Each structure stands twice: as structure tokens, then as C-alpha cells.
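1. Give me the fold of what follows.
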Amino acid sequence: MKKIIVLGLSAALLAVLASCGSNPEYSSSSSSSSAQETSQTKASDTTDTDFKVSVDDAIEAYQEAYPDSEITSIDLETSLGKYLYKIEGVDDDKEYELRVDANTKAVSKEREENLDTEDQAGVKRTEDKLDLQDLLSIKQVSDIAEEHVGDGKATDWSLDKEDGTTYWEVKVTNGNEETEVKIDAKTGEVLETDVDD
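-> Reported below is the predicted structural model:
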């Protein structure tokens, strides 16, 4: 008698499980949820260098906010899970900082303050002004840096100037190892490599 009850309960349980598996509502939500998990995993595992807002778009946003100033540095880095362009610039009397969301183009003004006396009257403006003509894109410099390093993914970018050369500094991360690659912002030539493990 016990065997019959156990067999009957087993058969009933199998029937219930089989009907759940053939329920289209159940299986479609299960597969779409699994597809969402896969895409979220891929997004978090890699850094996508195809940002919706290009460097040129971010420069344009800065120039709209501060039309009579010069850009002195651009950083693209992550903050609270979002990539932001941090753009600094100067005019003859003040220095400015603006942030532009790399995916939404939302703009926030971060800082505006007077320059030190020795940097006023166009001194800092002339010394630190970046040459923004014909810049290589984030994607281009990422590819150059990743190929140069061999392994890893580009995660941070800075546009700066030294000895009259405007260059990208790209951080390539591979596990715990970080390599910073300086690349001429116009020609793509690798200028310097610094490994920090």
C-alpha cells in the first residue's frame, strides 16, 4: 500500500513539473531573465569604449558652458558606476571644471575659481592650452594601448600636454596589473609605458 501511495505521489509531482516546463509564460520569462543576466554580466565584465558621448561632444558641451576659455585637461573615468568626462579649462582670470556624462551628455558644473596672480593675464591659458584639432578617438587610443600592452582592457583615459605635445594617457588593466600608456593624441605613436603591479 505504501509503494502505491509513493508511486502515485511521484507521478503527480512529475505531472506538475512537466506542466510547469511546458507553460509558455514560465519558459519565456525564464529565458528572457537569463538573457538579461547574460547581457548584464557581459556589460560588467568589459569596458565598452563606444560611449554614446564622444570626446568631441564633451568638448562641445564645455565650450557652450565656457565659450571664452581654453581646455587644459580632459579625463574620462568611472564614478559611482558611470563614466564621466571631467574637463578643466581656464580663461585669463579663472579656472573651470565641468563634468559630462559619457552616456547621457548630462552636464554639471563642478568648480569655478580665480587663478593665482602668477597664472592670470593669459599665462596659464597659453602654457596649458591643449591642441584639440584632429584628436584620435577613445576607441582608437584604446586599441593602440591594448595592442601595445598585449593583455588587458582600457579603463581610464586622460588628455594632457607635455613639452608642447598633446597626448592621451590610457590605463590598461589586466587583473591586478595596471599599465599606463602615453600616446600622441594626433599620430597614435606610443610615447611612454609605465607598469604598476
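
2. From now on I want contacts and neighbour counts done on CA atoms only, so please keep to that.
-> Noted.

3. check which helix or strand covers Ser73.
-> Here Ser73, judged by DSSP states H and E, is contained in strand 70-79.

4. can you list the residues that contact that strand?
-> Applying CA atoms under 8 Å, 6 or more residues apart in numbering, the contact partners of strand 70-79 are 83-91, 125, 128-130, 155-161.

5. Repeat that for stretch 44-58.
-> Contacts to stretch 44-58, defined as CA under 8 Å, 6+ apart, come from residues 85, 100-105, 137-139, 142, 153-155.

6. Please, where are all the helices along this protein?
-> In chain order, the chain shows helices spanning 2-22, 24-45, 55-65, 123-128, 138-149, with DSSP state H as the criterion.

7. ok and the strand holding Ser73 relative to helix 55-65, angle-wise?
-> 120 degrees (axes from the mean of the first three to the mean of the last three CA atoms, to 10 degrees).

8. Now do the same contact list for the nearest residue to Ala106 once chain neighbours are set aside.
-> Take Ala106 and drop its neighbours on the chain: the residue closest to it by CA to CA, 6 or more residues apart in numbering is Val100, 5.6 Å away. Residues in contact with Val100 (CA under 8 Å, 6+ apart) are 58, 61, 84-86, 106-108.

9. one more to put side by side:
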Amino acid sequence: MNAYKDINLTPSEALQVFKDQYPETTVKEVELELKAQAYVYKVEGYDDEKEYKIYIDPNSGEIQETKEKRAKRVEKEITQEHTDKIQTIVDKALKDGNGTLYEWSLELEDGRAELTVKTDLENGQHANYKYDLDTGELLKKK
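-> The predicted model follows:
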């Protein structure tokens, strides 16, 4: 398994990989998830006709997989300003629970950018944190 601390690509760089591939799209989700014991970025966006999803290697920046389907409409967009804030919030959640990162997900909910951070704790338990990304406010902890 690759370690979270060893990831080379920032969330903003993953966003840019998506925008380079699909320049005329609106981004609706950026996520770092653990798949098959390895981290991978998943970025989703849309235009007037299709929704796009790409999986990016967080070390090399290479696109591993792309998917397309008919589009649904979303009102707001995830921006680089949002992705630049992810690392600070993830570090805050990891410090709070003294755990290791399982995955994080940035989504738009009712026009608000919300970051969910899922961690594995030292005692074998799990913790989930949901933050308002714009304010840094902890909205929910399980």
C-alpha cells in the first residue's frame, strides 16, 4: 500500500489534469480514495452534454481510467481555491483523531463545498469528519 505522506500530486494538480483533459467542463467532485491498497484521485465534471470521470495516479499524475455518460445539471463548481484548502483540513482531521487517512471527498452540497475525511484510528476504529471547506468549520463527526 502506498502511504498518504508519499503522494506527489496535490489536489490542485489533480484538478488541473482533469481541466487539461476536459477544458470546457465544470468540476463537481474531487476525491482521493483508497482502491486495491493504493490511493487514486477521482475527479468528476460535466458540460452541457456529458459527465466525465477520470482516475489519476497520485504519484505520476497519469490518467488511469476515464468514463463518460449523459450529463445532469449542477449549479456550482469546484475551483482551485477549494482544492488548495484540502490539505490543511485533512491534516486537521488526522491530528484530531491521531489516525491515518483512508480517503477524502470534496463535493458540492446545496451550493456549499463540503470535505469529508475518512480515517482509520490506531485502536482499529474509524472516524468520519465533514467540514465546510470555505469556513473550515467541522459540520459533523462520527
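
10. Report the TM-score for the pair.
-> Put the two chains on top of each other and the TM-score (TM-score structural alignment, normalised by the length of structure 2) is 0.86; 140 aligned residues with a CA RMSD of 2.1 Å.

11. Point to the residue nearest the middle of structure 1.
-> Ranked by distance to the mean C-alpha position of structure 1 (CA atoms, centre = their mean), the top residue is Tyr83 at 4.3 Å.

12. residue in structure 2 matching that one?
-> Counting by TM-score structural alignment, Tyr83 of structure 1 corresponds to Tyr39 in structure 2.

13. Would you enumerate the residues in contact with that match?
-> When contacts are counted by CA under 8 Å, 6+ apart, Tyr39 of structure 2 touches 2, 4, 32-33, 57-58.

14. hmm, try it at 10 Å
-> By CA atoms under 10 Å, 6 or more residues apart in numbering, Tyr39 of structure 2 lies in contact with 1-4, 7, 32-33, 56-59, 102-103.

15. One more: Gln80 of structure 2?
-> Neighbouring residues of Gln80 of structure 2 by CA under 10 Å, 6+ apart: 11-16.

16. can we see that at 6 Å?
-> Under the criterion of CA atoms under 6 Å, 6 or more residues apart in numbering, the neighbours of Gln80 of structure 2 are Ser12.

17. Check Thr116 of structure 2 too.
-> Neighbouring residues of Thr116 of structure 2 by CA under 6 Å, 6+ apart: 104-105, 129-130.

18. Quickly note the distance from the counterpart of Tyr131 of structure 2 in structure 1 to Asp194 of structure 1.
-> Counting by TM-score structural alignment, Tyr131 of structure 2 lines up with Ile183 in structure 1. Distance, Ile183 of structure 1 to Asp194 of structure 1, using CA to CA, to the nearest Å: 12 Å.

19. Which of these two has more residues huddled nearby?
-> Neighbour totals were compared for Ile183 of structure 1 and Asp194, and Ile183 leads with 25 against 11 (other CA atoms under 10 Å).

20. Please name the spatially closest residue to that one (chain neighbours excluded).
-> Closest to Ile183 of structure 1 by CA to CA, 6+ apart is Val190, at 4.5 Å.

21. any idea how far the aligned partner of Thr173 of structure 1 in structure 2 is from Asn98 of structure 2?
-> In structure 2, Thr173 of structure 1 lines up with Asp120, judged by TM-score structural alignment. Between Asp120 of structure 2 and Asn98 of structure 2 the computed distance is 9 Å (CA to CA).

22. Could you check which of those two has the larger neighbour count?
-> Remark: of Asp120 of structure 2 and Asn98, Asp120 carries more neighbours, 18 against 15, as counted by other CA under 10 Å.

23. For the more buried one, give me its contacts.
-> 99-100, 126.

24. Thanks a lot, catch you later.
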